[in-house]
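>>> got a predicted structure here, sequence first:
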Amino acid sequence: MWKEYYRQRRIASYTLRGRFLMDCLEEQVLPESAPRQLRSDKHPFTESARVYLEEACKNLEDKVNELHHDIDSLALPGWLSRKLAKEYTVQSVKLKRELARLCEVSDWNIVGRLDLVLNLSDRRLSSTEKQVLSLGLKFDIGGNGKGFNEFINCNYKWRDRDADKGFTQGVVACYKALAQSNICVIPRRYKEALHTLSQDDSIIISQADKGGGVIVMNKNDYLDKMLDLLNDHTTYERKPDGNADNEAEKFKIEARNILRKSVKGKKLLGLLEEAPRPPLMHGLPKVHKTGIPMRPITSGIGSAPHKLAKRLAKPLSGTLGSISDAHLRNSSDLIRRSPIQVPKREVVRANRWNRNVLALGCFTCPKPSCLLLKRQYSFRVNLNPKFTDGDIKEHYNQTIDRVTMNKCTKVIGHNEDPRRLNF
């Protein structure tokens, strides 16, 4: 009787210990009994720590299977069964508390920057939710949400042979299977926190316009601010239903007529979208401004000219700065080409000084285009305004004055007159 009791007790102990180590593996924490060599200052959870926990779990599983096959199990008396169940419960609670303590002191807690997370919503974020948001919205968690058909469409080339298309599909299927078998690089509690946040329809999680912060705001507030932008009739105009499809069809007809006139153009006919979707717009909150207005960002991915424009932009990007002198690469280029002679030691720190320099957009304005938004809105603003020589000169002088004032403030302070400084 006692021999059977101790056997079942060891089985329960090994089982609980194995579950605890498996939870540590999923939460990416190391128990106190783990060697200190497994910890690293450069990574919160190293690959050697993962291998150590996997081997420990496998050894405990082998011990449990060995005890199960030693002798046939016997029925224990009621009082011994109750004692065994009580010990099992006490040990289980103890290991759960230990796991929670290890998660609180985990190195994952200091990986992100909590000061970049700004909560403007009515929802109260937990510490785990703040930690996972502090990693940033571009943090790669190791998974991919794309389906198999999406991967096939991304790698589909209409001019390839059928055998090559079949080979591509096979390679994509293998890579998709391997990607699904990969272990997630973030702890389980972070995955659960992300799932909880994604299920909450009352909030919007967005990237800040400046600084790379993460903003959590109410969905109604977000929609109100975006509707305020669309209600600006000087910039946006309401379009009837079906306008996006008509404009996309017009573009495809005109593009086909142009591309068919040359041999190189015929090779680009496959870049025209067969089923284009209208461009979508979202907003980035400007937390550095009063009232937190929204900055509209339009995504043309999947629209009628997207693939063609992406292909044509490659040879043009390498010619920037070589065709026209009106292109400015950065703030340092602006100071270098300005008529003001700035000392070299000041040019090194120029990017920190003139963060508020106005962009000279009047020099490099694109041609007018019909940019549709969700089938209902389109830009009515003139994207190619005509500037006179006086307007350009005034704009340039205002920009140079701002650069000068920023430099003078840093060099001579606020109490002196910057006009007395000789450059």
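Arrived safely.
>>> C-alpha only now, for contacts and for neighbours.
Fine.
>>> quick check: residue 217 is in a strand.
Yes - residue state for residue 217 (DSSP: H, G, I helix; E, B strand; the rest coil) corresponds to a strand.
>>> excluding residues flanking it in the chain, which one is nearest it?
The shortest distance from residue 217 to any non-neighbouring residue, by Cα to Cα, 6 or more residues apart in numbering, is to residue 121 (4.2 Å).
>>> mind listing what that neighbour touches?
Neighbour list for residue 121: 203, 216, 217, 218 [criterion: Cα atoms under 8 Å, 6 or more residues apart in numbering].
>>> and the gap between it and residue 202?
In this view, residue 121 and residue 202 are 9 Å apart by Cα to Cα, to the nearest Å.
>>> mind listing the shared neighbours of the two?
Common contact partners of residue 121 and residue 202 (Cα under 8 Å, 6+ apart): residue 218.
>>> and residue 156, how far from residue 168?
Relative to residue 168, residue 156 is positioned 8 Å away (Cα to Cα).
>>> got it, and residue 226?
Taking Cα to Cα, one finds residue 226 at 42 Å from residue 168.
>>> from residue 206, how far out is the residue nearest to residue 217?
With distances taken as Cα to Cα, residue 121 is found 12 Å from residue 206.
>>> what do these two both touch?
Shared contacts of residue 121 and residue 206, defined by Cα under 8 Å, 6+ apart, comprise residue 216.
>>> does residue 369 count as helix, strand or coil?
Assigned with three-state DSSP, residue 369 falls in the coil class.
>>> equivalent analysis for residue 282, please.
Using three-state DSSP, the structure places residue 282 in strand.
>>> that one and residue 219: what is the separation?
Noted for residue 282: a distance of 13 Å to residue 219, by Cα to Cα.
>>> next helix or strand past the helix or strand encompassing residue 79?
Using DSSP states H and E, residue 79 maps to helix 78-104. Once the chain leaves helix 78-104, the next helix or strand it forms, by DSSP H and E, is strand 117-119.
>>> now the strands for this structure?
Ranges of strands in the chain, per DSSP state E, are 117-119, 203-207, 214-218, 236-238, 280-285, 294-299, 372-373, 377-379.
>>> structure B:
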Amino acid sequence: MVHLMITDAHYRIRKYQHVIEDQKRKLQQTLTPEHFETLSTAIETLCKRHREKRRNILKKKIIKISKPTIEENTNNSVVNLSKQPLTNTEEQLLRKGLNYNTSDAPKLAFYAALESSLKTSGISEETQHEIRQSIIPLTQRMKGNNQLTSQEQTALKKLRTRKDIVIVPADKGRTTVIMDKEEYIKKAEEILEDKSTYKPMDINPVKKLDNRISKTLNKLVKAGEITKQDQWRMKSNEPVLPRFYGRPKIHKPNIPLRPIVALPGTPTYNLSREISRILKHLVDSSNHSIKSATQFLDQIRNIQINDDELMISFDVTALFTSIEPNLAKETLSLLLTNDENLYIYLKSIHFLMNIVESIYSLHLIYC
């Protein structure tokens, strides 16, 4: 599959080289030699700057993955807050973690995921067909593989059928928490009863939101801001409402829940993913962002704190929903306006800000 994608990449490079040469000829016929030379020099300077920037990012990645990593303890902890004890097999099973892959995915699910990936990959139909022809025969010869012992499989079935408990990840770390379902629902309802944040709705707004997004994307297609393929990638098929759940903060008194609103499958989810993809380079090049606690510790490792200085950390409540929308949009517009590599990631600021405006207005209904 990698070989096919590399082949397709070379094909697209050759294709774009022909397009560039064609555009050069048109510009030479339109511009004076002096203007053409000035434009060519400016484009080449921007390209060199972008290549150097990408090269530095890749160098940092190589250095990062080349560093010896601290061996992680894969024996995750389990905290049982329920009234019912766990058997040794059940506890050992849960120590594997909630993301542990117990068996191979069903072939039908794999084929569906493959098709979804191919449709959004941007590669040619011919290459997509070659990938299918290479992968599907391999999957048909594969036998299902279960990673659990027979005792663990029995324990898993038993845990799945229990209605008196919930099994959720903790808010911090890799701990698995078991709670009485009644207690979990009680704490979740206490959060939802905050009328300043949550408000009951009389009707399901999903269809209306989906129609608004469709109209926005249709306008952008007609205006030439996005392609039909972009529209297909940004649109959610058969969208659903967000799901609410809580993660227990086992490091705090009374073990409150951190509210989580899961957006996969909602009308704005694919739009948000597209915007995140476009804006990722702004975050990667920022001096004010941290990807992980490990990166933060690396950066402060050699900092000396004097006797008259203090290092302070803040615990922010409802960080993302506390950000003023107009301020966020103004800041984003300013960053994009000053971005020298903007043309590499999108056609225009107007397209991006139009989508961001739609996401903000629609998310207000969810929050």
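Great, that's in hand. Here the structure is a predicted model, which means the values were calculated and not measured.
>>> quick one: TM-score?
Remark: TM-score between the superposed chains equals 0.57 [TM-score structural alignment, normalised by the length of the second structure]; 253 aligned residues with a Cα RMSD of 4.0 Å.
>>> before we move on, back to that, which of the contacts of residue 121 of the first structure still touch in the second structure?
Contacts conserved in the second structure for the contacts of residue 121 of the first structure, counting by both residues aligned by TM-score structural alignment, their matches' Cα atoms under 8 Å: 203, 216, 217, 218.
>>> tell me who's in contact with the residue mapped onto the third one from the second structure.
Read it as residue 217 of the first structure. Here residue 217 of the first structure is matched to residue 179 in the second structure, going by TM-score structural alignment. Each residue near residue 179 of the second structure by Cα under 8 Å, 6+ apart is listed here: 80, 81, 82, 165, 166, 167.
>>> max-length helix in the second structure?
Longest helix of the second structure, by residue count under DSSP state H: helix 33-66.
>>> how about that one, which residues of the first structure does it hit?
Alignment note (TM-score structural alignment): helix 33-66 of the second structure is unmatched in the first structure.
>>> which elements pack onto that helix?
Contact analysis of helix 33-66 of the second structure by 3 or more Cα pairs under 8 Å, 6 or more residues apart in numbering; DSSP states H and E lists no helix or strand as a packing neighbour.
>>> for residue 237 of the first structure, what is the corresponding residue in the second structure?
Using TM-score structural alignment, residue 237 of the first structure pairs with residue 199 in the second structure.
>>> any idea how far its match is from residue 43 of the second structure?
Relative to residue 43 of the second structure, and taking Cα to Cα, residue 199 of the second structure is found at 52 Å.
>>> and the helices in the stretch 151-300 of the second structure?
Counting by DSSP state H, counting those that start in this stretch, the stretch 151-300 of the second structure has these helices, from start to end: 181-192, 206-222, 228-234, 269-284, 293-300.
>>> nearest to residue 331 of the second structure, of these?
helix 269-284 (11.8 Å; Cα to Cα).
>>> between that closest one and helix 206-222, how big is the angle?
With axes from the mean of the first three to the mean of the last three Cα atoms, to 10 degrees defining the directions, helix 269-284 of the second structure sits at 60 degrees from helix 206-222.
>>> how close does helix 269-284 of the second structure sit to the first structure?
Once the two models are superposed, helix 269-284 of the second structure sits on average 2.4 Å from its counterpart in the first structure (mean Cα distance after the TM-score superposition for the first structure).
>>> the residue mapped onto residue 297 of the first structure from the second structure - how many residues pack around it?
Alignment note (TM-score structural alignment): residue 297 of the first structure maps to residue 260 of the second structure. Neighbour count for residue 260 of the second structure, taken as other Cα atoms under 10 Å: 12.
>>> thought residue 260 of the second structure was touching residue 245?
Yes - if you go by Cα atoms under 8 Å, residue 260 of the second structure and residue 245 touch, sitting 5.4 Å apart.
>>> to residue 92 of the second structure, which of the helices of the stretch 151-300 of the second structure lies closest?
So among those, helix 181-192 is nearest, using Cα to Cα, at 21.4 Å.
>>> buried ones in the closest one, by neighbour count?
Within helix 181-192 of the second structure, the residues that qualify as buried are 184, 187, 188, 191, counting by 16 or more other Cα atoms under 10 Å.
>>> now that helix on the first structure. Mean distance?
Relative to the matching residues in the first structure, helix 181-192 of the second structure has an average distance of 1.5 Å after the fit, by mean Cα distance after the TM-score superposition for the first structure.
>>> tell me the angle that helix makes with strand 257-262.
The directions of helix 181-192 of the second structure and strand 257-262 differ by 80 degrees, with the same axes, to 10 degrees as the criterion.
>>> show residues contacting helix 181-192 of the second structure.
Counting by Cα under 8 Å, 6+ apart, 163, 164, 165, 166, 198, 245, 246, 256, 257, 259 sit against helix 181-192 of the second structure.
>>> residue in the first structure paired with the first one?
Meaning residue 163 of the second structure. In the first structure, the residue matched to residue 163 of the second structure (TM-score structural alignment) is residue 201.
>>> leaving out chain neighbours, which residue sits closest to that match?
Closest residue to residue 201 of the first structure apart from its sequence neighbours, by Cα to Cα, 6+ apart: residue 219 at 7.4 Å.
>>> how many neighbours does residue 13 of the second structure have?
Using other Cα under 10 Å, residue 13 of the second structure has 12 neighbouring residues.
>>> surely it is in a helix?
Yes - using three-state DSSP, the secondary structure at residue 13 of the second structure is a helix.
>>> returning to that earlier point: of all the strands of the first structure, which lies closest to residue 356 of the first structure?
The closest of these to residue 356 of the first structure is strand 294-299. By Cα to Cα, the value is 16.6 Å.
>>> show me what the closest one is packed against.
Strand 294-299 of the first structure sits against helix 219-230, strand 280-285, with contacts defined as 3+ Cα pairs under 8 Å, 6+ apart.
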